[in-house]
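A.B. asks: next one to model:
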Amino acid sequence: MADTTSLYKRKVYFLAQTFFIKDNQAELLLCAHKYDFDIQFFDQMAEFVRTAVQADPEDLYVVDLDVLYNMQLDDNRTMFLGDLLRRLPQQHHYVYLQTEKQSGRFLLQKMLVDNNCLAYAEKPIANDVLVDKLFNLFAQRKRDETSVVLYLGDQVRFDTALLATQQVNLIHHPDVQTLHLVVKQMQPDVVVIEDSHYLRTEVIARVLKKNIEVDPSLEIVLLQTRPDTALARKATDSGFDQILSLTDSDVLTHQLLNRISKIRTDKNLISKDRATGLLNKIGFKKRAQDVIRRASRDKVALALAVIDIDKFKTINDTWGHYFGDIVIKRLSLVVGAHMQENDLLSRFGGEEFVMLLWDCTVQTARERVDKMRLAFGDIAFEVSHIETRHFSFSGGLAAYPALKTENELFLYADEQLYEAKQSGRNRICG
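C.D. replies: Next up, the predicted model:
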């Protein structure tokens, strides 16, 4: 099969006892590969530490605490938790697996949390559940998108510099009468409204949420500058999602960042394809609408491409669905390597991918997608120990502003994809 070293974009380094690795390795790898990450197993502390020192901090590091009962130090002493923690590279964060007895000891949990513990889990834990939780941790730590906070108030109470370091853009808008228009235009993740402005227009939360063009996941937060239980209850009843009390700017900012982290995780789980990490159909449609609005404002050309692996059913029927998943993942990496900063790439389902190319004419798009087609065709997939095969894809193109909406663009590009399939496959039409 394809080389997993370059196939999977993320990696988990797993330190565990030998028997655990032998009993679980195959199934854990199978589950992890479906989520587009790989696992490297270790049963020796020294090798684990050496590898971790050189590895990417964005990877995950999992430690089964049962290793403490199976390892000895250089002077033949049994390894204790303090010895383990001192040896682990401090630039990483760790996920710990514990027994029920271990997880019941609060001081143990405190020691772990004080020493770069990202999360801990109690054993026994099913392999697919563990992999799903690790995937969620990858999603939580992913920071490739900017979040927007719209602030309605007389004075900004948050640390905007700290927010910026976490890719959060805070926009101060002091006029309640035009807030709904700005929300429609900016599509923020969170709207924070000070209590004084809410008191002037108590219907504001309902006005924002009733707009069909506003993201239904929008969160509206009331910032109370002074305690008022009756006001908080009234705001909650009128549609506010959260109440924050005015406190130190640093504390308030971290409260907002915690909320945004949860919003990002939820959006990733809803809008991302788990097998490839790309946008799914829901995520693409939402982001594409935003890009088209920007293109209209900035007078920029767009090209939408739909591509589809040729004879994919034959691939699945001949070599199995797991191998088919490998081909899909490899295509996602090939195409992803050709994406530019403002482009969108999604897996719509099965073997079909859709991309929206920023500041790109149809002619330029045809050249770019054709380079992707050739690069994918050059990959040799091992279908057996003695045989390799090459695969191809076909594609269709559509142009904005000749076509105005995401749906019009997709339907036309899909027609062109059908034309490419009918005229011999392994080509780009449009």
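A.B. asks: every contact and neighbour count from this point should use C-alpha atoms.
C.D. replies: Fine.
A.B. asks: run a quick neighbour tally on Ala398.
C.D. replies: Neighbourhood size, Ala398 [other C-alpha atoms under 10 Å]: 27.
A.B. asks: before we move on, what SS does it have?
C.D. replies: Judged by DSSP: H, G, I helix; E, B strand; the rest coil, the three-state class of Ala398 is strand.
A.B. asks: list the contacts for it?
C.D. replies: When contacts are counted by C-alpha atoms under 8 Å, 6 or more residues apart in numbering, Ala398 touches Ala303, Leu304, Ala305, Val362, Leu409, Phe410, Tyr412, Ala413, Gly430.
A.B. asks: next, the second sequence, to be compared with the first:
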Amino acid sequence: MDFDYSAKTKALQKRVSDFMDEHIFPAEAEYAAELAANTAAGKRWSALQVIEKLKVKAREQDLWNLFLPNDTAEIAKKKGGGLTNMEYAPLAELMGRVGWASEVFNCSAPDTGNMETIARYGSDEHRDKWLQPLLDGKIRSAFAMTEPEVASSDATNICTRIERQGDEYVINGHKWWISGAADPRCQIFITMGKSDPEAAKHSQQSMVLVPADAKGIRIVRPLNVMGYDDAPHGHVEMYFENVRVPVSNILLGEGRGFEIAQGRLGPGRIHHCMRLIGLAERALELMCRRASSRVAFGKTVASQTVTQERIAEARCKIDMARLLTLKAAWLMDIAGNKVARSEIAMIKVVAPSMACQVIDWAMQVHGGGGMCDDFPLAYAYAQARTLRFADGPDEVHRNAIAKWELGKYAADKREEASPVTRF
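C.D. replies: Just a heads-up that it's a prediction; the model follows:
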């Protein structure tokens, strides 16, 4: 078993880490000040100049579109990336230490998943019109899947209708938690809906590309996350009301939506989990620094046994989550997403819960400061808690893991039962 990163990965880690130290961390105060000023001026959904300026620097240093996996980079004409999941994972961790940092490198969700989706499942026309501007950072995108009327954790429940009328699809549906839709730079929605209610269960759904300026798109409101509206990115509730797009805007073909969703979410889960590990690492760092500088009952908080136990437990949890996530990334690279499905599900259960616990302990050490925005912990907790739902809730992943585990011991398979994967 080789747990070391390649020389290529180590070099990229250093470059990203240096960029974070030189540009991202020093800009946190400027980011907060500009966001506050925009909010006061009624422009909280506007792009922040602090990020736009840093994007130029990241691109100049060739730290752009790092998320693009090998196969997608080929399709996208090598606009950056070309990394394996294993190579990109530690870079995502570094970016995850600051919630908005991944956008600086053009590596933020949902654009990353949408770019991969258009690259893999779109036509040449789709790639020219939408993928290239996304890769260049000129526009942003959204993924319209989740709905308030149904349990969207089961993607086959999605009931937005995509009906063909001649040379057009007509789309009607109610969506919410659509990330990035309030951003004025959002130009395209990858929209999932039901094209054939009579088809087999996993063939009823399709995905179509819907331009953001299409007639009939109605944004109702931004949704807040535990009190945060997440501007300038945010999440919205919205309607598609008789929205018409050309038949050529469909991805892969009718009835292939569930297949596309499964292909899209595997790499996205790796990215989310590694960013969460970075977030937890920063929370642990803040926890140690705060505990070492505060005195209670005649000794530092760091000297208190309960604090030491939590620091030790946090270190263990973070490292265990990282190893499991890297195993999933490695398996995806050598065997594909389908073979790695159990590992992908496991990290999606483990990483958000771990991050929530570590951040909670860090908040506790910070006392009242941990509950306000003088420190990044409260917002970090809201982000981590959200990811126990995003890309599938804990319960769905646990059920899947249990089903696959039990399947190894089914009576008719006992003779050939073996672990799904091994190191």
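A.B. asks: quick TM-score on the pair, please.
C.D. replies: The TM-score (TM-score structural alignment, normalised by the length of structure 2) is 0.28; 194 aligned residues with a C-alpha RMSD of 7.1 Å.
A.B. asks: if we can go back for a sec, okay, the contacts of Ala398 of structure 1 in CSV with secondary structure next?
C.D. replies: Formatted as CSV, those follow (three-state DSSP):
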residue, secondary structure
Ala303, strand
Leu304, strand
Ala305, strand
Val362, helix
Leu409, helix
Phe410, helix
Tyr412, helix
Ala413, helix
Gly430, coil
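A.B. asks: which strands and helices sit next to the helix of greatest length in structure 1?
C.D. replies: As assigned by DSSP state H, the longest helix anywhere in structure 1 is helix 249-271. Where contact means 3 or more C-alpha pairs under 8 Å, 6 or more residues apart in numbering; DSSP states H and E, helix 249-271 of structure 1 is packed against helix 127-141, helix 160-165, helix 281-298.
A.B. asks: Arg368 of structure 1: which of the ones you listed is closest?
C.D. replies: Nearest to Arg368 of structure 1, of all those, is helix 281-298, at 19.2 Å by C-alpha to C-alpha.
A.B. asks: report the buried residues of the closest one.
C.D. replies: Lys281, Gly283, Phe284, Lys285, Arg287, Ala288, Val291, Ile292, Ala295 (16 or more other C-alpha atoms under 10 Å).
A.B. asks: the second one reaches Ile270, doesn't it?
C.D. replies: Yes: with contact defined as C-alpha atoms under 8 Å, Gly283 of structure 1 reaches Ile270; the gap is 7.4 Å.
A.B. asks: strands of the stretch 151-300 of structure 2, residue ranges please.
C.D. replies: 161-165, 168-179, 186-194, 205-211, 217-223, 235-246, 295-296, 299-300 (DSSP state E, counting those that start in this stretch).
A.B. asks: of those, give the one that comes closest to Leu94 of structure 2.
C.D. replies: The minimum distance between Leu94 of structure 2 and those falls on strand 168-179, with 22.3 Å, by C-alpha to C-alpha.
A.B. asks: what inclination does the closest one have with respect to strand 186-194?
C.D. replies: Put simply, strand 168-179 of structure 2 runs at 110 degrees to strand 186-194, going by axes from the mean of the first three to the mean of the last three C-alpha atoms, to 10 degrees.
A.B. asks: by contact count, what packs against strand 168-179 of structure 2?
C.D. replies: In terms of contacts (3+ C-alpha pairs under 8 Å, 6+ apart), strand 168-179 of structure 2 is packed against strand 140-144, strand 161-165, strand 235-246.
A.B. asks: return the most buried member of those strands.
C.D. replies: Mean neighbour count (mean count of other C-alpha atoms under 10 Å) peaks for strand 140-144 among those, with a mean of 25.
A.B. asks: in terms of secondary structure, what does it contact?
C.D. replies: Using 3+ C-alpha pairs under 8 Å, 6+ apart: strand 140-144 of structure 2 touches helix 111-121, strand 168-179, strand 186-194.
A.B. asks: how many residues are close by Thr353 of structure 2?
C.D. replies: Residue 353 of structure 2: Ser, not Thr. Close neighbours of Ser353 of structure 2, defined as other C-alpha under 10 Å, add up to 20.
A.B. asks: on that earlier part again, the contacts of Ala398 of structure 1: which two are farthest apart?
C.D. replies: Distance extremes for the contacts of Ala398 of structure 1: the farthest pair is Val362 and Phe410 at 13.8 Å, using C-alpha to C-alpha.
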